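Participant: Give the three-dimensional model of this entry:
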Amino acid sequence: MIFHRDKSADGFVRRLRSYILQRFEGVWHFLEKVPFAARVINKVLINTAVTSTRSRPHPSSTLSPYTSWQSLTDKSYFARHLPASATAFPLPPIDDVLSLFHRDPGKARQCPKSTLLFPVFAQYLTDGFLRTEMNDRTRTTSNHEIDLSPLYGRTKEQTDALRTRQQDASLRGRLKFQGINGEIYPPFLFEEDGKTVRPEFCNADGKPLLDAPLGFDAASQNGYERQIFAVGGDRVNATPMVSMLNTLFLREHNRLAAELTARNPTWDDEQVFQTARSILIVIFIKVVIEEYINHISSACFKLRAEPAVAWKAKWNRPNWMTVEFALLYRWHSMVPDDLLWNDATIPATAMLHDNRHLTSVGMQQALFNTSTQNACALGVFNTPTFLTAVEKGAILQGRNLNVQTYNSYRRAMGLRPVSDFAQMTGDSVRQKALSDLYGAPDRLEFYVGLFAEDVNANTPMPLLIGVMVALDAFSQALTNPLMSEHVYNSATFTDWGMTEVGKPQSIAAIARRQLGDSANDLLLDKVRMTRKDWQRIFDRF
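Facilitator: You can find the predicted model right below:
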């Protein structure tokens, strides 16, 4: 159902820009093919997204309510877009707020644009750098970079444990792997007893080097039977779909390493590994912008991951993940209650921490299954029951860290504050629920406000989430060290590596490169984040 909210708080300039970018599709596609025009438009659109608010470094962090040298340098804490500010009014009881997120059984709202591949990729992407310390939610274990840590690990010790570290040409520079049903997958984490971590993934004292799979109870579940993989991230094994993407990038790393070894036979294991890693991180960043962000964007013009956009930009500053970014990426409502997997309907809960669903069908079929499953719509009243506890944790994190109100972040992002809930949603049910709980928009919590907004036309995102995702995506992806002016060259990647980086990048394209003649076009043609039946709509001005 499409709700028509009052857009007066969006501002005239933003409404006009959206109106133009979402129309005249033929003109925009023509301009994409004119190199100079495409570069200029690409730069303008990216700069417009990033400069919607002030640039880093942020003066505030979750370390303290004031600015200090430690708060400006200790990246074991989250940065803040806005300083902490305790609310001057009582907030509604947490269980009452949770009722806003509850999905009635059998009444999931579907996203008109996204397949399940979109939220699965979002999870894989953000699990690499949005990492809250479970015992102290002011802190983070993030490296603050898009570095494929779910594949490579967060630390050198983890990376070393995942590598073959062999000089033999057939294994040089590779990540560890195993064969299952004729395909390549990561090795298993556990011994056959399903509880003991394999010695190769432990240190000299027998302590596991890899982060334990989050949410997996090795005491009651058999990790060997469920084919829990040895991987760099603690959330990779959460679902077979996330494991699917990690496996895809493991295969791509090993493909790159094999090519580099063949082209540079004098290179040792270390140089092959590090060069393949660098190439793959840039390929991944290009997928982030050229497939993932373009899917989020409502514009007809397709954005490109052009490193030069950031080289002279005032916003080119070292990355530091913010607590607000960690909160806004809780897209639990996009998860279906059930998944159609090889013509069988399987409850989403039955697929948790069980990679047999991946290995039993293989990579191509798993990509197809994920891409032909519709995602659910982002927003309130649509979170599956098994994820409502996670919503509660997010609301509490926002409260405990004194995150400012929803309207405060609208102001910070260059939007007008809303004065009426009708400016957030055209749904009278949502309007009444928000009014009953909060009374007025100025009392609305940041986290709740993000998801109470209507999804905008031609994007899976509500307005404020979309603005903040674009801001952080570009300012974090294009400022990656590998994308910098004096690093992004053949000296870093080799001439062949630069050619690989320059190819069109998407999940389907990566799968095709690996599969070659064995690629099944009937399956891979369906691998996309955008639903095949999605049609652009022309929203009101």
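Participant: Please make it C-alpha for all contacts and neighbour counts, starting now.
Facilitator: Noted.
Participant: those strands in the stretch 151-300 of the chain, which residues are they?
Facilitator: 178-180, 183-185 (DSSP state E, counting those that start in this stretch).
Participant: here's the other one to compare against:
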Amino acid sequence: MSRIPYSVQKFQFSIAEAIPPLATLVNRFAINRVVKRARTRPHPLSTERDYVSWSGLTDKRWSARHLPPQTRDNLPEPEVLQELFRRREGTQRLCPKSTCLFPAFAQYLTDGFIRTESEHLTPEGQDPKLHLKRNTSNHDIDMCTLYGRTPAQTDALRLKSSDPGLKGRLKSQMIGDEEYPPFLYRDGAPDPDFAVLDPPLGGADQSPEKQAKLFAVGGDRVNSVPQVAMLNTLFLREHNRLAGEIEAAHPDWDDDRVFETARNTVIVIFIKIIVEDYINHISPLPFTLRADPSVAWNAPWNKPNWITTEFSLLYRWHALIPDKIRWGDDLHPVHTTFMNNDLLIRHGLLKGFAGICATQAAELGPRNTAEPLLKVELDSIKQDRFCQLAGFSDYCNYMSQNRPVSFRAISSDPEVSDALARHYDGPRDVDLHVGLFCEDRVPNSPLPNLILVFVALDAFSQALTNPLLSQHVFKRSTFSAPGWSAIRQTQTLRDVLERNVTGGVGDTFIAMTRKEWVPE
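Facilitator: Take a look at the predicted model:
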């Protein structure tokens, strides 16, 4: 049976979208259909034990599991499989749909929400060898990248002033006429005012010049690349802008109330962007999904969040990063951008966004990861094995997708399917991580099929269950009149940028979807 052309589907859905009650019903149906593909939380197992226990049901330092652990024999060495990911020199494949704003936002989202424990954050008394089974997430979308993971970190990042015009602000600095987070280093050494923050991952290995421009931020990965620092800077400005408006509307409020109200607002704005900008970019549907909190209010899947070990693994989207990324008028080799905030500071926020949005993302899939990022693929395969994850085929079945009956059913590329056949005894033996990224990309989406299904499941079941969106919390008084207005006026990152750069965005192209994209 031939597939209905995208243009025809778009026309059909446009009729539904033009009728608000019908659009609401279609939106509710689409979200529930996606979320009900898999078992609802709480999951019976975590990575702590391979049987049900009280701590396994309550100790969220351990990642949850969708499927029980499996012992799998006769698997190829991870180093052999790494070659399935290596980008051939001069042959990078580009994603027809995505700009580099898409992987930048994905990294910013996951660095704050899906946090496998880093070795340098292993708590005292815990076995460091088990860090890949644990996490440092708060399990809710809380923008800890901006506000910190703990109350002590939040306090260190706040200005905490009762002076008129300064209530509720986060600490910041002006460089020229642009607002940025404060620097982490002072006079060549870490600023003691920020000693409680998680040290930036890899920061100690950088040159003094790079260290001098690392920002004091809530997340230990925010400084990893300037496009992630760019997004954090945008939300810092939005928080402080909102704090100013909220204080003006409520001059009797103290610093704490202004801060908390601005934070409430920024978190909900971020969730709206996740659904209405990011997920709509990922979705192959011609229907525009909306972040309607009421969808979750009485839904059976509205359960407390708990990040799974599978979700932390499937978000390794390093193949999306092209060999070179645009900053200003120049293309920079990707390895030169690592922990290089000078690129952002030198060009400013608007030009930073413009350059990223003018850079086409690479295609997510096999044989397309840049050399400087290849080690992450190897480490991901090792994490898959260490956590004893079930095979790719089992997860297809779990998510109501067809099990692959052959290697060609995973990848239509003969070179990839033949390589899988050389390494594995059969399609049911393929590792989850390998199968996720060898599978064919879905038409009109930047993602392969099983990744797309998992991301959609968790995006809705974990974003729309945020406490700020609950039935008795999601109302104007929680956010104040200025905050409520900002929430209602936001659908995309472009909307937030428009409010936070001098003179607005103008006709600068800002989007995750390339303006040249043509539906397949």
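Participant: can I get the strands of the stretch 151-300 of structure 1 in a markdown table with distance to residue 400 of structure 1?
Facilitator: Listed next are the strands of the stretch 151-300 of structure 1 as a markdown table, based on distance: least, Cα to Cα, whole Å:
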| stretch | distance to residue 400 of structure 1 |
| --- | --- |
| strand 178-180 | 44 |
| strand 183-185 | 40 |
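Participant: Of these, which stretch is the most buried?
Facilitator: Stretch with highest mean neighbour count among the strands of the stretch 151-300 of structure 1: strand 183-185 (a mean of 18; mean count of other Cα atoms under 10 Å).
Participant: Show me the one of the strands of the stretch 151-300 of structure 1 that comes nearest residue 394 of structure 1.
Facilitator: Nearest to residue 394 of structure 1, of all those, is strand 183-185, at 33.0 Å by Cα to Cα.
Participant: compared with structure 2, how much does that closest one deviate?
Facilitator: Following the fit onto structure 2, the mean deviation recorded for strand 183-185 of structure 1 is 0.1 Å by mean Cα distance after the TM-score superposition for structure 1.
Participant: residue range for that strand in structure 2?
Facilitator: Matched against structure 2 by TM-score structural alignment, strand 183-185 of structure 1 falls on residues 178-180.
Participant: likewise stretch 346-357 of structure 1?
Facilitator: Under TM-score structural alignment, the match for stretch 346-357 of structure 1 is residues 332-343.
Participant: Please report how far residue 91 of structure 1 lies from residue 153 of structure 1.
Facilitator: 39 Å (Cα to Cα, to the nearest Å).
Participant: Between the two, which is the more surrounded one?
Facilitator: residue 153 (23 against 14; other Cα atoms under 10 Å).
Participant: Over in structure 2, tell me which residue corresponds to that one.
Facilitator: Under TM-score structural alignment, residue 153 of structure 1 pairs with residue 148 in structure 2.
Participant: pretty sure its match contacts residue 216?
Facilitator: No: Residue 148 of structure 2 lies out of contact with residue 216 (Cα atoms under 8 Å); the separation is 10.2 Å.
Participant: Now do the shared contacts for those two.
Facilitator: 157, 197 (Cα atoms under 8 Å, 6 or more residues apart in numbering).
Participant: tell me which element the residue nearest the centre of structure 1 is part of?
Facilitator: Nearest to the geometric centre of structure 1 sits residue 122, at 2.8 Å (Cα atoms, centre = their mean). Assigned by DSSP states H and E, residue 122 of structure 1 falls within helix 117-126.
Participant: on average, how far is that helix from the matching bit in structure 2?
Facilitator: Averaged out, helix 117-126 of structure 1 is 0.2 Å away (mean Cα distance after the TM-score superposition for structure 1).
Participant: What about the equivalent of residue 81 of structure 2 over in structure 1, how many residues nearby?
Facilitator: Counting by TM-score structural alignment, residue 81 of structure 2 lines up with residue 97 in structure 1. For residue 97 of structure 1, the neighbour count with other Cα under 10 Å is 19.
Participant: what does the one 5 residues further on give?
Facilitator: Residue 102 of structure 1 sits with 18 neighbouring residues when counted by other Cα under 10 Å.
Participant: aligned partner of residue 90 of structure 2 in structure 1?
Facilitator: Checking TM-score structural alignment: residue 90 of structure 2 goes with residue 106.
Participant: Would you mind measuring from the residue of structure 1 most remote from its centre to residue 306 of structure 1?
Facilitator: Ranked by distance from the centre of structure 1 (Cα atoms, centre = their mean), the top residue is residue 266, with 37.4 Å. As judged by Cα to Cα, residue 266 of structure 1 and residue 306 of structure 1 stand 32 Å apart.
Participant: next one: residue 494 of structure 1
Facilitator: 18 Å.
Participant: Next: residue 434 of structure 1.
Facilitator: Counting by Cα to Cα, the gap from residue 434 of structure 1 to residue 306 of structure 1 is 42 Å.
Participant: do residue 299 of structure 1 as well
Facilitator: Relative to residue 306 of structure 1, and taking Cα to Cα, residue 299 of structure 1 is found at 18 Å.
Participant: ok, these two, which is more surrounded?
Facilitator: residue 299 (21 against 15).
Participant: residue in structure 2 matching that one?
Facilitator: That one, residue 299 of structure 1, aligns with residue 285 by TM-score structural alignment.
Participant: which residues in structure 1 form strands?
Facilitator: 60-61, 79-80, 110-115, 178-180, 183-185, 338-341, 344-347, 374-376 (DSSP state E).
Participant: ok, now which ones touch the counterpart of residue 68 of structure 1 in structure 2?
Facilitator: Correspondence of residue 68 of structure 1 to structure 2, assessed by TM-score structural alignment: residue 53. With Cα under 8 Å, 6+ apart as the criterion, the residues that contact residue 53 of structure 2 are residue 45.
Participant: Try it again at 10 Å.
Facilitator: For residue 53 of structure 2, the contact set (Cα atoms under 10 Å, 6 or more residues apart in numbering) comprises 44, 45, 46.
Participant: And stretch 29-43 of structure 1, end to end?
Facilitator: 16 Å.
Participant: same deal with stretch 64-81 of structure 2?
Facilitator: End residues of stretch 64-81 of structure 2 are separated by 26 Å (Cα to Cα).
Participant: Which residue in structure 2 aligns with the residue farthest from the centre of structure 1?
Facilitator: Residue 266 of structure 1 maps onto residue 252 in structure 2, by TM-score structural alignment.
Participant: From residue 452 of structure 1, how far off is the nearest residue to residue 277 of structure 1 once chain neighbours are set aside?
Facilitator: In space, and not counting its chain neighbours, residue 277 of structure 1 is closest to residue 253: 6.6 Å by Cα to Cα, 6 or more residues apart in numbering. Between residue 253 of structure 1 and residue 452 of structure 1 the computed distance is 40 Å (Cα to Cα).
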